[in-house]
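*Asks:* Give me coordinates for this.
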Amino acid sequence: MSVLIKGGTVVTADHTFQADVYCENGKIAAIGENLEVPSSAEVVDASGQYVMPGGIDPHTHMQFPFMGTVASDDFYTGTAAALAGGTTSIIDFVIPQPGQRLLDAYNQWREWAEKAAADYTFHVAITWWDDSVHEDMQTLVHEHGVNSFKHFMAYKNAIMADDETLVKSFRRCVELGAMPTVHAENGELVYQLQQEMLEKGLTGPEAHPLSRPPFVEGEAANRAIQVAQAMHTPIYIVHVSCKDSLDAITRARSAGQRVYGEVLAGHLVIDDGVYRSEDFDVAAGHVMSPPFRSKEHQAALWNGLQGGNLHTTATDHCCFCRDQKAAGKDDFTKIPNGTAGVEDRLAILWDEGVNNGRLTLNEFVAVTSTNTAKLFNIYPRKGSISEGADADIVVWDPQGTRTISADTHHMNVDFNIFEGRTVKGIPTHTLSHGKVVWRNGELNAERGAGRYVKRPAFAPVLEAVARQTELNEPQPVKR
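*Replies:* Coordinates of the predicted model:
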């Protein structure tokens, strides 16, 4: 199988140039002009378009059992929709129940993911601690290519990791060459504020953001960063939604600490007014954690993305249909937390970022693909247009338009948080493993074609952090 992408402008995270791209046997085989290729090669005309690395979404939850139900997109429907939007790889989450062996949960998620249409890999959550967790982390890193572990600082009485678990897990990450990641919200504060809202008779979705104000995120982000500093490890903060947590990241980075931030497409363009809708379906449809914030926080997030203190863009794709959201009709704490977006992320970032001058072409590629590949150690296999890289490519028409709607999207959910928005800039072709799986509005995703991607440990980086920290520590006084 071979494909020649002809006549386009190649855009990478650091370079823009005119070239054709030839793909063979799932890899990028040649880049240049006037390439000699077999006459049997399929030709994709990219004239007037950009040829970019396929998007990598570092934060999705396909088929996730959560809050008494299961996310409506499974690994096939969710990754197929991703391909339609130009995203060719996802990093999903294995989330063990407290007391469940990590390896048992990992094996379950691997089984669910066998139907994936696009490539996938996993973060693994640490939801409890004992000697088996310590042991399984090593097996996951050394045998299964897991190099990141997730910690929920929220969801008390469920999957929340306490400070003891954070310390022990972060230390283990250093030993294994893995990156700790955190969902930063103070779970105890959230729980207490939720009870306060209910006691006041605030039971609808409008109470959701009131129970999770920015300071609960800022406190948790700052605490996680301090724990990471004490344990001498880099740290990755997922779905940064407000100025409070961004400020914590910025302070740490300005002091030389390796802290990385992720922002969701939705948090960049949707404000908290959605929770005040009189239509329960609309308000509940936007319930996710952290919640959508005011426009002031949106402006800060854009500044963080432009200024380099936020590094990746994601979706936290975890979708629930209207009837699932209705479980919280009389109690907002029972509304399943999550929204969709894996199909729309690139278009939203392009329309709001590139078209409005907030992002350059190269910055767009960096924050939607390359930075994730580098941070999680799969670059240049992913996130690059280079010879030998996986032929996961999106051909992008900057003049094309699409009106986003639940009636026409490919995600398996009956609600879209970007409903009615017309975006300028869309994918005309998506290639996965060198095969054209999206062509001018026609989706040809193949069930089970996605491959599991192992991510090597990056111990040398972590060891360098530890060495630098030791140099900065006070030495004992000789007497």
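*Asks:* going forward, measure contacts and count neighbours with C-alpha atoms only.
*Replies:* Noted.
*Asks:* For S245, what is the enclosing helix or strand?
*Replies:* Secondary structure from DSSP states H and E places S245 in helix 243-254.
*Asks:* Which stretches in the stretch 351-479 of the chain count as strands?
*Replies:* With strands called from DSSP state E, counting those that start in this stretch, the stretch 351-479 of the chain shows them at 393-403, 422-432, 435-439, 442-443.
*Asks:* Comparing the ones you listed, which comes out most buried?
*Replies:* strand 422-432 (a mean of 24; mean count of other Cα atoms under 10 Å).
*Asks:* Another sequence for comparison is provided below:
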Amino acid sequence: MAVLIRGGTVVNADRAFCADVLCSGDKIVAVGENLEAPAGGTVIDAGGQYVMPGGIDTHTHMQLPFMGTVTADDFYTGTAAALAGGTTTIMDFVIPDPKQPLMEAFHTWRGWAKKAAADYTFHVAVTWWDESVHADMGTLVREHGVNSFKHFMAYKNAIMADDETLVKSFRRALELGAIPTVHAENGELVYQLQRELLAKGIRGPEAHPLSRPPAVEAEAANRAIAIAGVLGTPVYIVHVSCAESLEAIARARAHGQRVYGEALAGHLVIDDSVYNNPDPAYARAFVMSPPFRSSHHQTALWQGLQGGNLHTTATDHCTFCAEQKAAGADDFTRIPNGCGGVEERMAVVWDAGVNTGRLTPSEFVKVTSANAAQIFNIYPRKGVIQAGADADIVVWDPEATRTLSSATQHSKGGFNVFEGRTVRGVPTHTVAAGRVAYANGDLRAEEGAGRYVERPAFTATSAT
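*Replies:* Okay, here's the model as predicted:
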């Protein structure tokens, strides 16, 4: 069925202009003035609104087995929530257990994701190394459209990649035309600081940020960037949360190195005071890694987005209910790490970015979709409103307001880290692969409607 979006202002990363947008099937087929409405099709009146590419969340964890439990949102509920917030594609993570074959884990995640309501794709984590991992990386790139591999520099005794694994995996990614991504925290330092805090009797959620200070993140970011620099591979740093990590990225980029940085919506607007709330259950809800930081780090992150040293915004959507978080009631190291936000990201970044003058609407498109599509090689299929692109579109009312709350969210986490925040600028319609999936508060997500998105390799230095 055709969909015509009429009378809006199309906003792409390079410019904004008045135009209608016609979709047929799962593609945009025309962008121009005075397009004719299709017989029997759907017409969306976008007068006074912006028409933008659907959001791409570069960092989510749906149905993730982690720290002895599984996230509350599966691939259906999580992607349905994403559609309600204007995000039409998620980039999730396949995370093999130590010694688990990468291909085995990949097929498990693909099975879980069949129920997704929005398009999805995967980064695949390298959590260990032998020749089978080397071979599986090649299979994933050549046969399954994976062009990014994740490396956890944290979580000692679990999924942490040591320096040998980083070097070998980075080199292999370069051979294959894939990009390494890293969770930058020094896992050994985190482990030692956790032990010291527990020994001192500091066992509540207030200990979490103390065990992961900015220097721990900055050291790992500098190390990952140095390894990538020696090997000549690009590198993407996920969830940059502090000024020191941003400085490492900016310094490397100033010297010509291809380093990309991701900021989370939560890190942009929430500070570390949440960990000192007198209600431990409330404070536990904010436990994620890296933790929320003091306000001067938020200022730095916004400057990173404005200055082009941070390129994408994401959520690290990884939801756990209060009962799951209570597993760490007597030991903060046992609190499942993760927060939500896939539904709120676009509105939060618009409200705190565009409404404050930090970002223009076109810059908003850059950091919510276009840059992600370009960095991960799915542009111009995604991230732009033009003929031939996927019909993934959000119609955005810049004047409408919404108060964010767990009472009205579609996510199943049971808590909202943006609780009570009123945002100005929200989606009125979300079109995903040519289907109206959200319209003026009516969520029309369809289980299984999401498609797996293959991402082609970049130019490779070796075909072996």
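*Asks:* circling back to that earlier point, mind listing residues that contact the next helix or strand after the helix holding S245 of the first structure?
*Replies:* The helix or strand immediately downstream of helix 243-254 of the first structure is strand 259-264, counting by DSSP H and E. With Cα atoms under 8 Å, 6 or more residues apart in numbering as the test, strand 259-264 of the first structure has contacts from 225, 234-241, 246, 249, 252-253, 301, 309-316.
*Asks:* how much does the helix holding S245 of the first structure stray from the second structure?
*Replies:* On superposition with the second structure, the mean distance recorded for helix 243-254 of the first structure (mean Cα distance after the TM-score superposition for the first structure) is 0.6 Å.
*Asks:* so that helix versus strand 259-264, what angle?
*Replies:* With axes from the mean of the first three to the mean of the last three Cα atoms, to 10 degrees applied, the angle from helix 243-254 of the first structure to strand 259-264 works out at 150 degrees.
*Asks:* which parts of the longest helix that the first structure contains are buried?
*Replies:* Longest helix in the first structure, counting residues (DSSP state H): helix 214-231. Using 16 or more other Cα atoms under 10 Å as the test for burial, helix 214-231 of the first structure gives 214-225, 227-229, 231.
*Asks:* counting contacts, what elements does that helix pack onto?
*Replies:* helix 163-176, strand 235-237, helix 243-254 (3 or more Cα pairs under 8 Å, 6 or more residues apart in numbering; DSSP states H and E).
*Asks:* ok so, going back, closest to G85 of the first structure out of the strands of the stretch 351-479 of the first structure?
*Replies:* Closest approach to G85 of the first structure among the strands of the stretch 351-479 of the first structure is made by strand 422-432 (6.5 Å; Cα to Cα).
*Asks:* which bit of the second structure covers the closest one?
*Replies:* Aligned by TM-score structural alignment, strand 422-432 of the first structure falls on residues 422-432 of the second structure.
*Asks:* Tell me how many other residues crowd the closest residue to D331 of the second structure other than its chain neighbours.
*Replies:* Once flanking residues are discounted, D331 of the second structure sits nearest to R203: 5.0 Å by Cα to Cα, 6 or more residues apart in numbering. When neighbours are defined as other Cα atoms under 10 Å, R203 of the second structure has 18 of them.
*Asks:* same thing with T370 of the first structure?
*Replies:* 29.
*Asks:* give me every residue that touches it.
*Replies:* A13, P53, I56, Y379, K382, G383, S384.
*Asks:* now M160 of the first structure
*Replies:* T127, H151, F152, M153, A154, G187.
*Asks:* Specify the local secondary structure of the nearest residue to the second one once chain neighbours are set aside.
*Replies:* This points to H151 of the first structure. Excluding its sequence neighbours, the residue lying closest to H151 of the first structure (Cα to Cα, 6+ apart) is V182, at 4.7 Å. State at V182 of the first structure, reduced to three classes by DSSP: H, G, I helix; E, B strand; the rest coil: strand.
*Asks:* and if you look at the one 3 residues further on?
*Replies:* Going by three-state DSSP, the secondary structure assigned to E185 of the first structure is coil.
*Asks:* ok so, going back, mind giving me the packing neighbours of the helix holding S245 of the first structure?
*Replies:* The contact analysis (3+ Cα pairs under 8 Å, 6+ apart) places helix 243-254 of the first structure against helix 214-231, strand 259-264, helix 295-307.
*Asks:* Relative to A347 of the first structure, which of these is closest?
*Replies:* strand 259-264 (13.0 Å).
*Asks:* what's the mean deviation for that closest one versus the second structure?
*Replies:* Strand 259-264 of the first structure sits 0.3 Å off on average (mean Cα distance after the TM-score superposition for the first structure).
*Asks:* distance between that strand and the chain's centre?
*Replies:* 9 Å (Cα atoms, centre = their mean, to the nearest Å).
*Asks:* show me what contacts N416 of the second structure?
*Replies:* Taking Cα under 8 Å, 6+ apart, one finds G340, G341, L404, S405, S406, Q409 in contact with N416 of the second structure.
*Asks:* so the longest helix of the first structure versus helix 295-307, what angle?
*Replies:* Comparing the axes of helix 214-231 of the first structure and helix 295-307 via the same axes, to 10 degrees yields an angle of 30 degrees.
*Asks:* coming back round to it: quick one: closest of the helices and strands packed on helix 243-254 of the first structure to K6 of the first structure.
*Replies:* Nearest to K6 of the first structure, of those and by Cα to Cα, is helix 295-307 at 31.5 Å.
*Asks:* burial of D130 of the first structure, as a residue count?
*Replies:* For D130 of the first structure, the count of nearby residues is 11 (other Cα under 10 Å).
*Asks:* Which residue of the second structure sits opposite it in the alignment?
*Replies:* Counting by TM-score structural alignment, D130 of the first structure corresponds to D130 in the second structure.
*Asks:* and that match, what does it touch?
*Replies:* So D130 of the second structure contacts nothing (Cα under 8 Å, 6+ apart).
*Asks:* measure it to P101 of the second structure for me?
*Replies:* Distance from D130 of the second structure to P101 of the second structure, counting by Cα to Cα, to the nearest Å: 10 Å.
*Asks:* Then F66 of the second structure?
*Replies:* Per Cα to Cα, F66 of the second structure is found 18 Å from P101 of the second structure.
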